[in-house]
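# Structure for the following, please:
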Amino acid sequence: MSEPVCAPEAAARTAQPARESNIEAIVAYFESGIKPHDSLGELGIELEHTIVHDDLSPVPYSGEHGVAWVLAKLQAEYPHATTDLHGDLLGVARPGEAVTIEPAAQLELSAGPFADLVSAREAFEAFEQHLASILSPVGERALTIGYHPTAAARDLELIPKRRYQFMNLYLGAKDIYGPCMMRGSASTQVSIDYTSTSDCLRKLRLAFALVPVFSLITDNTPRFEGAVRTHKLVRTAIWQHVDNDRCGLVPDVLDPDFSLRRYAAYILDAPAILVPCRKEQWCYSDRTFGDIYAERTMTRAEVEHAVSMFFNDVRLKTYVEIRPADAMPIPYVIAYAALIKGLFYDAASLDALDALFANVRAPDVEIAKKDLMAQGYDAEVYGQPAGRLCDKVLAIAECGLDDDDAAFLAPLARLIERRTTLADLAEAEAV
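Sure, this is the predicted structure:
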């Protein structure tokens, strides 16, 4: 049985003859990520590093001992290289691990999927040890922190990637913090699998409800634009002023009747910013994806690109990508991965989360973000003290893990118990 069609959707179908086939193409892309039950439990982890000199001043992409040089040094261990049309090195990889760069040359390791947390910890520790062996002799180091500690975003060099040049122009004009998100910030992202459409939508909804909690317990941004922060959860504020067409909550995602078709329609109705083109590889466009592909069905590669142009707190690809956490030191990254594993890969945990967040809707999430930015652990979230809610979430995760995996939660558990964050501790040390 087809879903009811509202008037705007009906008008869009008239103006876009291929709209229905494009909705089906996007839904098919999401459904292609469905995994069998017996393979469930793997995690993908991404951690962005801010490269600085020993005095904490920025290390740009270009120049002597710049990040391009760092990538070239890494290539001995990561032999598969990605370059642009002009030969600029943009990433290196080996099976299971890819090193890429963000708009201002933040260095990201994407690794996994991991079936166990020990392997995840070993992979990230080995990478950072190797990276330090390259950086230390030239007076540089890699920070795992949510925002550049000394620089203003607009002063940071943009890497030579055409995609980012268009995004910088578009997002810079869209709202005040587009360049800050692109150039100054750094995050931790964890990805999880799903076993059916209903499992996908359930995990998507619960992950969005958990965003304020995740943002609080992983807050690691004590400075913003070269100065001491003026409120907590800095990256939450940044994302609220980037582009509401493609950030924050997916519209209606917390509604019980939300569907993959509605997610697909949301993608089609947003401005593209850039699209693949033959002449320059990427071309700017402020038309919506639905209008660009109004006359034909999108290819899988075009769907993948369209999905990649959304930066919601939780993003659906062929997995659920949970995105609100700041970059953190490895013990906290693995603790966060353990938390997510315990919450989303255990049936009883999912049931407990359903009960805990049954009545949460979009306005509640936005209010929670606002209050947490102002008050941190002193805020109320969804009608209860933030600390108490964090305790409940942690307890649910612990019950969803075996003893070995539960031990990895300790770094975050200590912060929650003390009602403090890494950013709070850094502020206290700086006084």
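# For the rest of this, base every contact and every neighbour count on C-alpha atoms.
Fine.
# ok, and for stretch 346-355, which residues are buried?
By 16 or more other Cα atoms under 10 Å, the buried positions in stretch 346-355 come out as 346, 348, 349, 350, 352, 353, 354.
# I'd like to know which of those residues are part of helices.
Of the buried residues of stretch 346-355, the ones assigned to helices by DSSP state H are 348, 349, 350, 352, 353, 354.
# where along the stretch 1-150 of the chain do the strands fall?
43-53, 80-83, 89-94, 97-101, 107-114, 140-143 (DSSP state E, counting those that start in this stretch).
# can you tell which of these is closest to residue 264?
strand 43-53 (23.5 Å; Cα to Cα).
# which of the residues in the closest one are buried?
43, 44, 45, 46, 47, 48, 49, 50, 51, 52.
# quick check: angle from it to strand 97-101?
Angle, strand 43-53 to strand 97-101, by axes from the mean of the first three to the mean of the last three Cα atoms, to 10 degrees: 40 degrees.
# what does strand 43-53 contact?
With Cα atoms under 8 Å, 6 or more residues apart in numbering as the test, strand 43-53 has contacts from 58-59, 67, 105-115, 139-145, 147-148, 186-193, 327-328, 337, 341.
# so what's residue 353 up against?
So residue 353 contacts 206, 343, 393, 396 (Cα under 8 Å, 6+ apart).
# Following up with a second sequence; could you model it the same way so I can compare the two?
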Amino acid sequence: MTTRTGTHSFDPIIESRDDLLAVFAKGEKPRDAWRIGTEHEKFVYRRDDHRAPSYAEPGGIRDLLMAMTEFGWVPVEENGNVIALSGPDGTISLEPAGQLELSGAPLRHLHETCAEAGRHLEQVKAIGDRLGISFLGLGMWPDKTRADLPVMPKGRYRIMLNYMPKVGSLGLDMMLRTCTIQTNLDYASEADMVKKFRVGLALQPLATALFANSPFTEGKPNGFLSFRSHIWSDTDPDRTGMLPFVFEDGFGYERYADYMLDVPMYFVFRDGRYIDVAGRSFRDFLAGKLPELPGEKPRRSDWHDHLSTAFPEVRLKSFLEMRGADGGRWSRICALPALWVGLLYDDAALDAAWDEVKHWTIAERQTLRDAVPEQALKAAVPGGGRLRELGGRILAIAEAGLNARAKTNAAGDNESGFLDPLRDVIATGKTPAERLLDRFHGEWGGDISRIYAEQSF
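Sure thing, here's the model as predicted:
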């Protein structure tokens, strides 16, 4: 989740609807300025007993963050607590129960992306060796109850933890027990954004299937391959989902702004603190009628904050976020951006991907999304066949898109090699979750603790 790393030196009041739309329009970039931003989360645990460390305990999350300053990271504080770090590789932040996230810098190609992930993992593992902690790459805690988990001292999380149970039964699980990998990508124009949004949204269930990695809850199989994806179906219907309006004629910046104006607020950030306005209307805020801030109108930073509080399968800010994947190991951190860059950053690939999904109806897209958490690649796709078969065609399109980009490393390798983990999933028909279930029922003998040795970074 987004972390404030400071206040805006120039933060004008929003005067008109154009000010809302300007955030999206300012994201437009020429092709040679398109970048790749990758976010990945991981669970932190104590090696001796697999417990999730609290923020303030010796050797806990605060000590982990402070030790990272040895690598040049700069602390970001909230009410005297270090809650994030900033540096040349982006931002390191905390999810609600201490999941550690790197929101990577905007990079030119996937070789840089994977090198960034490698640097980060080397750094946290070096600190972990000293503190007796390690890092787990999964989509959901395999054995922890909500009560087992600490809560980090971030003001927005207190507000969200209070609000979530009012609007869904699984929102606290989303906050406390899940991890994801996300990719942030650019667009050239409003029309380019629309096409990328539509392809990304329609194919998000495929990403969920390829990265499905959350089959356990509290030490036992939960009946899903991506329980993390299922959690989103009962988190908060006002701010999640497949956004059918994205596929309607006329969709663009204005329609997405309207959607966001209808998403209930969580908070307003003022003078270093979060003010609880959960459930309030941003439209009222625009009119100066927010009860908690009577007569005050929102500033540009308030709109930026509000845009970060919707959680659809694809999200628009001044870039597009692909949000469907479970957390996983290092190769998967590189594979997710490879999939989406291959599909969305080459015109021929984007057209080919759109041809695969453009005839799907709203109901068909939703049916596929609903089936994937349990069935993954076995889910039926509109028009016939299974998601595994479509996945093979989509990976071929992504490979062609990466080949066309021709971004090579020092050894002359292009970016398509980063798709290898996904090719393996398609070739074998087994998602990461199904491989874990095979081990659980086989060599592990039902002992979930074995997962720590096999799935840690």
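# And the contacts of residue 353 of structure 1, which of them are buried?
Counted by 16+ other Cα under 10 Å, the contacts of residue 353 of structure 1 give 206, 343, 393, 396 as buried.
# Stretch 388-395 of structure 2 against structure 1, how far on average?
With mean Cα distance after the TM-score superposition for structure 1, stretch 388-395 of structure 2 departs from structure 1 by a mean of 0.6 Å once superposed.
# mind checking how far that stretch is from the chain centre?
Offset of stretch 388-395 of structure 2 from its chain centre (Cα atoms, centre = their mean, to the nearest Å): 22 Å.
# who's in contact with the aligned partner of residue 423 of structure 2 in structure 1?
When structure 1 is aligned by TM-score structural alignment, the residue opposite residue 423 of structure 2 is residue 413. By Cα under 8 Å, 6+ apart, the residues touching residue 413 of structure 1 are residue 394.
# What is the burial count for the closest residue to residue 332 of structure 2 other than its chain neighbours?
Of all residues not flanking residue 332 of structure 2 in the chain, residue 421 sits nearest, at 6.8 Å (Cα to Cα, 6 or more residues apart in numbering). Per other Cα atoms under 10 Å, the neighbour tally for residue 421 of structure 2 reads 18.
# And the one 4 residues further on, by the same measure?
Counted with other Cα under 10 Å, the burial measure for residue 425 of structure 2 works out to 19 neighbours.
# wait, isn't it in contact with residue 210?
Yes: contact status for residue 425 of structure 2 versus residue 210: in contact at 6.6 Å, counting by Cα atoms under 8 Å.
# residues shared between the contacts of the two?
With Cα under 8 Å, 6+ apart, residue 425 of structure 2 and residue 210 have common neighbours 431, 432.
# Run the angle between the lengthiest helix in structure 2 and strand 36-46 for me.
Taking DSSP H as the criterion, structure 2 has its longest helix at helix 110-131. Per the same axes, to 10 degrees, the angle that helix 110-131 of structure 2 makes with strand 36-46 is 20 degrees.
# which other residues reach helix 110-131 of structure 2?
Residues from elsewhere that reach helix 110-131 of structure 2 (Cα under 8 Å, 6+ apart): 36-38, 59-60, 64, 67-68, 71, 89, 102, 104, 107, 134-135, 330, 333-334, 337-338, 408-409, 415, 418, 457.
# Only whichever of these are buried, select them in PyMOL.
The PyMOL command for the buried members of those (criterion: 16+ other Cα under 10 Å) is given here:
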select buried, resi 36+37+38+59+60+64+67+68+89+102+104+107+134+135+330+333+334+337+338+415+418+457
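# And the buried residues of strand 43-53 of structure 1, which is closest to residue 19 of structure 1?
Distances from residue 19 of structure 1 to these, taken by Cα to Cα, are shortest for residue 44, at 32.1 Å.
# measure the equivalent of the closest one over in structure 2 to residue 381 of structure 2 for me?
By TM-score structural alignment, residue 44 of structure 1 lines up with residue 37 in structure 2. Residue 37 of structure 2 sits 30 Å away from residue 381 of structure 2 when distances are taken as Cα to Cα, to the nearest Å.
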